[in-house]
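*Asks:* Provided below for reference: sequence and predicted model.
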Amino acid sequence: MTKTWFITGTSSGFGRIMTEKLLARGDRVAATLRKRQALAELEAQYGDRLWVVTLDVTDDRAVHAAVDTAFEQMGRIDVVVSNAGYGLFGASEEVSDAQIRHQIDTNLIGSIQVIRAALPHLRRQGGGRILQVASEGGQIAYPNFSLYHATKWGIEGFIEAVAQEVAPFGIDITIAEPGPAGTDFGAGLVKPPQMDIYEDTPAGQVRRAIADGSFKILGDPVKMTDAMIAAAEKQPAPKRLALGSTTYQSIRKALNERLAELEAQKDITLSTDIDA
């Protein structure tokens, strides 16, 4: 059955791959991006099955207007994919205040507003699916990505709560957590000036590993996109979808460490209740 999708951040990476795959199989796509010409070829090829609007997700009013217009133009939208985002790469004291705000406005608040804008429409049509493209970085953390992680951990907490709020309306939400993949994410990293003091720290080690290629990129973005599309159609909806062997290993290690720490402090934790 033909489906209609709303996808943000479609100029490159997962958003672009997903748009191409869905159109090729016969679905309709409402696509947003900052530079419309990036989809000109697909517009010419697929005609009215591709609806395109220029959108910067940091503009709250524009987000709500774009979502409203997409539902009006496309009718029912089956899946809303919140994908737009980028990475800010630098130790926390290296990044500027303006860079911090833009990272949060794009990855966290932008994603929140896309979902908030879609919810009334999904409720009125009797349900639907939301796919939030997050990252393994919503469960684990690397040095130099502190602000990026703040947004990804933040959106996961938001989704955890919202999924419970809207489940009674037939709206299901899945968080996709891709790990390092062969997209152009690295080329889009915003990098503030580096401080020499971090050269011989974990932050410096990560910088060198990325620069010299020893930070291995194992994820196949096409396979990951296929898995996201499949998850968006699966019943019941998975709460999370971890993608890539690096992601599996990293998240598993982090969860085991957190659980071990929780159990190690069990006596202290339980002792802090009000006395009976």
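*Replies:* Thanks, I have it. Numbering: from 1, shown residues only.

*Asks:* from here on, contacts and neighbour counts on C-alpha atoms
*Replies:* Fine.

*Asks:* Counting residues, which strand of the protein comes out longest?
*Replies:* Looking only at the chain and at elements set by DSSP state E, the strand with the highest residue count is strand 171-178.

*Asks:* List the contacts of it.
*Replies:* Applying Cα atoms under 8 Å, 6 or more residues apart in numbering, the contact partners of strand 171-178 are 122-123, 127-138, 156, 159, 163, 166, 219, 224, 228, 231-232, 237-244, 247.

*Asks:* putting a second one here so we can go through both:
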Amino acid sequence: MTASPRVWLVTGSSTGIGRALVTELLARGESVAATARDPRTLADLRPSGAGTLWTARLDVTDPERIRQVVDAAARALGRLDVVVSNAGYALVGAAEEASGEQVDRQIRTNLTGPIHLARAVLPYLRAQGGGRIVQVSSMAGQRGSPGTAVYCATKWGVEGFFESLAAEVKGFGIGVTIVEPGTVSTGFFGRSKELTTASPGYAGTPAAILRRRAQDGRLPCRGDLAKMAAAVVDVATGPTAPLRLALGSDAYASIRRGLTARLADLEDQRELAFSTDLNAGDGSTPSTPHRRPEGNDDAHHRPGARQPR
């Protein structure tokens, strides 16, 4: 990374992890381009020391506005070192209960918005020889749960896109980190949520119970926003950075359970999987190589690779 102050672009800066990140960055004297659908929500933020705060209105469902804001931020602050794609919200309730408009808006905000943002910032990062994209996902990006099907779909999509993108851009010195937070006090079940309309057919189901608890604010949240923000900044500016970063004991436990169950299912299907090969039954013994799939490593983990700024 470049010497401080670096230039950060953070979307969804009005609440939750986005606001905590901007607060942490300004306290460290960094330069920040903070965006929100209503920039007035950022009026009380103040830069510290050598840092700079630049704000703009941005609704990430508008691809043209994304490009305009990225271009304006780069002009105003001179460069972009770290781009944090954080804007998003949770649609809570059974998938069948959601309206078509709710489904489309969730996807435009949580999935296609981050894709358009990455496409808009990449020309700047490539031209300057490096940088980092930090995509805020969720523990729901690794393990589905009833009552959050549409939300989980967007987060699983984000995970697939940015894992693939990491392999595409590592040769340019650009790093990618996917952040997977657990529950936080003003995030998933705070103001950044939308509820489906309850259907009698789902009364008493896990999806209905989750929606009711989210509506009443009766779900415990373990994550500390300030600690999470500090961890993201430390990791994004450190000498190495992982492709994925889990934050919170609940995120760690949930992701671990999900991965363990998926791996067990896969191992149970090993014989059937190999039996469908073109050469199945020719007497050869199937082999199971134990190596990381191509494209999953970050530039930091490859000797001789260019290091993101």
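*Replies:* Cool, got the structure. This one's a predicted model, so the numbers in the text were calculated from it and none came from an experiment.

*Asks:* re the thing from before, quick check: the longest strand of the first structure aligns to which part of the second structure?
*Replies:* Using TM-score structural alignment, strand 171-178 of the first structure lines up with residues 174-181 of the second structure.

*Asks:* how much does the matching stretch stray from the first structure?
*Replies:* Stretch 174-181 of the second structure differs from its equivalent in the first structure by a mean of 0.3 Å after superposition (mean Cα distance after the TM-score superposition for the first structure).

*Asks:* circling back to that earlier point, which of the contacts of strand 171-178 of the first structure count as buried?
*Replies:* Buried members of the contacts of strand 171-178 of the first structure, counted by 16 or more other Cα atoms under 10 Å: 122, 127-138, 156, 159, 163, 166, 219, 224, 228, 231-232, 237, 240-244, 247.

*Asks:* What is the aligned counterpart of residue 66 of the second structure in the first structure?
*Replies:* Under the alignment (TM-score structural alignment), residue 66 of the second structure pairs with residue 63 of the first structure.

*Asks:* close enough to count as contact, its match and residue 57?
*Replies:* Yes - Residue 63 of the first structure is within contact range of residue 57, at 5.9 Å (criterion: Cα atoms under 8 Å).

*Asks:* Please say which of those two ends up with more neighbours.
*Replies:* Ranked by neighbour count (other Cα atoms under 10 Å), residue 63 of the first structure and residue 57 place residue 57 first, with 29 against 24.

*Asks:* residues touching the more buried one, list them.
*Replies:* Counting by Cα under 8 Å, 6+ apart, residue 57 of the first structure has contacts 63, 84, 105, 106, 110, 111, 114.

*Asks:* any chance of the residues you listed in TSV, plus secondary structure and distance to residue 174 of the first structure?
*Replies:* Shown next, in TSV, are the contacts of residue 57 of the first structure (DSSP: H, G, I helix; E, B strand; the rest coil; distance: Cα to Cα, whole Å):
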residue	secondary structure	distance to residue 174 of the first structure
63	helix	21
84	coil	16
105	helix	21
106	helix	20
110	helix	17
111	helix	13
114	helix	15
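
*Asks:* Closest one of those to residue 213 of the first structure?
*Replies:* For the contacts of residue 57 of the first structure, the minimum distance to residue 213 of the first structure (Cα to Cα) is 25.8 Å, reached by residue 84.

*Asks:* and residue 16 of the second structure, how many neighbours?
*Replies:* The number of residues near residue 16 of the second structure, taken as other Cα under 10 Å, comes to 22.

*Asks:* Is the residue mapped onto residue 32 of the second structure from the first structure part of a helix or strand, or is it coil?
*Replies:* Alignment note: residue 32 of the second structure maps to residue 29 in the first structure; criterion TM-score structural alignment. Three-state assignment for residue 29 of the first structure (DSSP: H, G, I helix; E, B strand; the rest coil): strand.

*Asks:* one step back: wait, which of the contacts of residue 57 of the first structure is closest to residue 2 of the first structure?
*Replies:* Using Cα to Cα, residue 114 is the member of those that sits closest to residue 2 of the first structure, with 23.0 Å.

*Asks:* now the equivalent of that closest one over in the second structure, nearest residue through space, not along the chain?
*Replies:* By TM-score structural alignment, residue 114 of the first structure lines up with residue 117 in the second structure. Of all residues not flanking residue 117 of the second structure in the chain, residue 66 sits nearest, at 6.2 Å (Cα to Cα, 6 or more residues apart in numbering).

*Asks:* Correct me if wrong: the one you found contacts residue 72.
*Replies:* No - taking contacts as Cα under 8 Å, residue 66 of the second structure lies outside contact range of residue 72: 9.9 Å.

*Asks:* Could you check how far residue 63 of the second structure is from residue 121 of the second structure?
*Replies:* 12 Å (Cα to Cα, to the nearest Å).

*Asks:* sorry, that was for residue 88 of the second structure
*Replies:* The gap separating residue 88 of the second structure from residue 121 of the second structure is 18 Å, by Cα to Cα.

*Asks:* Please identify which of these two sits among more neighbours.
*Replies:* Taking other Cα under 10 Å, residue 88 of the second structure and residue 121 do not tie; residue 88 has more neighbours (25 against 21).

*Asks:* Look up how far residue 109 of the first structure lies from residue 267 of the first structure.
*Replies:* Taken as Cα to Cα, the span from residue 267 of the first structure to residue 109 of the first structure is 38 Å.

*Asks:* Map residue 221 of the first structure across to the second structure for me.
*Replies:* In the second structure, residue 221 of the first structure lands on residue 225 (TM-score structural alignment).

*Asks:* distance of the residue nearest to residue 117 of the second structure from residue 60 of the second structure?
*Replies:* If you go by Cα to Cα, the gap between residue 66 of the second structure and residue 60 of the second structure works out to 6 Å.
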